[in-house]
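Peer 1: What follows is a predicted structure for the sequence shown.
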Amino acid sequence: MNFDFKQIITASLILFAVIDIIGSIPIIVDLRKKVGHIQSEKASIVAAILMILFLFVGEEILGLIGIDVNSFAVAGAFILFFLALEMILGIQLYKDDAPETASIVPLAFPLIAGAGTMTTLLSLRSEYETINIICAIGINMIFVYLVLKSSAKIEKVLGSQGINVVRKIFGVILLAIAVKLFATNIQNLFS
């Protein structure tokens, strides 16, 4: 075990940027309005488990079913693209048959532990010690939990107009991330 505080901080910041829980606040608020209750604990724990599992067996699982990391990232880009379109245009593309609560889908996966996050974990694994990446996942999941738990308070502070503005801004940012993820990985697929 090789704890490195610098690696933990760097990996935490990278994961924080990719997970983008702050940018997901409008989606979380919408989900809470649709289902009435967000299971913050369950979503955070399931996302953490998915991320840690993928850290250890992600490449093997993808290889087993004949999918390379670049194809997985392109698929993730499409998911992010459609989420961004929902945010920007105010339309609903993702439909769940009368969800009672929001926890595993779409919060834990694909919002928190989506294809972009999974791809990032595989990249981090080649540069950092596994224990430091696990610590970074833990730090991010604590922050995710706090944001999920306080989404009602955040909504009150921002108000409906503020939420709409944040939704549009982060929708465009999410769209840009989707395009970048797509462009980078589509090139690697054909080279």
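Peer 2: The structure has been received and is ready for your questions.

Peer 1: contacts and neighbour counts: CA atoms only from here.
Peer 2: Noted.

Peer 1: got the contact list for the most centrally placed residue in the chain?
Peer 2: For the chain, the residue nearest the mean C-alpha position is Ile112 (2.9 Å; CA atoms, centre = their mean). For Ile112, the contacting residues are Ile19, Asp20, Ile21, Ala47, by CA atoms under 8 Å, 6 or more residues apart in numbering.

Peer 1: Now for the second one, how many residues are close by?
Peer 2: This points to Asp20. With neighbours defined by other CA atoms under 10 Å, the count for Asp20 comes to 19.

Peer 1: this is the comparison structure:
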Amino acid sequence: MLNFKEIFSVTLILFSVIDILGSIPIVINLRKKVGHIQSGKATIAAGVLMILFLLVGKSILGLFGIGVEDFAIAGALIIFALGAEMILGIELFKPDPEASTTSASIVPIAFPLIAGAGTLTTILTLKAEYTQANIAVGIVINLAIVYAVLKSTNWLERKLGKTGLDVLRRIFGIILLSIAIKIFKGALFTGEMI
């Protein structure tokens, strides 16, 4: 049975972990590289990953002999690379001229930005406190927010301007590096993620 208090709590927790507003500079940066981001496909791919992890996450990782901590460290390394790229102005994720915008929409937007290690491990953790149905509704609400933000990046880019985006990109680059280090430390030393 749906519980609105649980849904609200799950939605807020996932919203803070996904941090789609903080990912705006990354999305804009990627769009400049590949020309276009398919918001719908990125949102659907992230949604499929999140729901899949809700249903069978631990089992999938177990099949490959991967622990939640190992998964978190891998995601942290990708997030770290994205943050370094934003701060240093270097290009680690080089656009593949033959790659479609679909692949750019899925990696790194759907994974690890939206449905990253922090999000997926949080979903596994939420199962201990909330019912699966309420978590699923919280995921869907967050996906709607993510889609709206991804669709409005052109408008946000125009409003912020080149200088505003550059400052924002560097600030969020530092935040991404910090999140990556926190996930890495938590997974490596204490077995806890965000």
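Peer 2: Cool, got the structure. Since the structure is predicted, the reported quantities are computational estimates derived from the model, not experimental observations.

Peer 1: Aligned against structure 2, show me the partner of the residue nearest to the centre of structure 1.
Peer 2: In structure 2, the residue equivalent to Ile112 of structure 1 is Ile114, according to TM-score structural alignment.

Peer 1: Please apply the same query to Asn70 of structure 1.
Peer 2: Checking TM-score structural alignment: Asn70 of structure 1 goes with Glu69.

Peer 1: and if you look at Ile133 of structure 1?
Peer 2: Match for Ile133 of structure 1 (TM-score structural alignment): Ile135.

Peer 1: What lies in contact with the host helix or strand of that match?
Peer 2: For Ile135 of structure 2, the element it lies in under DSSP states H and E is helix 132-151. With CA under 8 Å, 6+ apart as the test, helix 132-151 of structure 2 has contacts from 1-4, 6-8, 10-11, 14-15, 20-21, 24, 27, 39-40, 43, 47, 50-51, 54, 114, 123, 126-127.

Peer 1: In the lengthiest helix in structure 1, which residues are buried?
Peer 2: Counting by DSSP state H, the longest helix found in structure 1 is helix 151-190. The neighbour-count check on helix 151-190 of structure 1 (16 or more other CA atoms under 10 Å) flags 151-152, 154-155, 163-164, 166-172, 174-179, 181-182, 185 as buried.

Peer 1: likewise stretch 20-35 of structure 1?
Peer 2: Asp20, Ile21, Ile22, Gly23, Ser24, Ile25, Pro26, Ile27, Ile28, Val29, Leu31, Arg32.

Peer 1: and of those, the nearest to Phe82 of structure 1?
Peer 2: If you rank the buried residues of stretch 20-35 of structure 1 by distance to Phe82 of structure 1 using CA to CA, Ile27 comes first, at 12.3 Å.

Peer 1: Identify the residue of structure 2 aligned to the closest one.
Peer 2: So, by TM-score structural alignment, Ile27 of structure 1 is matched to Ile26.

Peer 1: picking that back up, count of neighbours near the match of Ile133 of structure 1?
Peer 2: Using other CA under 10 Å, Ile135 of structure 2 has 25 neighbouring residues.

Peer 1: Kindly report the same for the one 10 residues further on.
Peer 2: When neighbours are defined as other CA under 10 Å, Ile145 of structure 2 has 16 of them.
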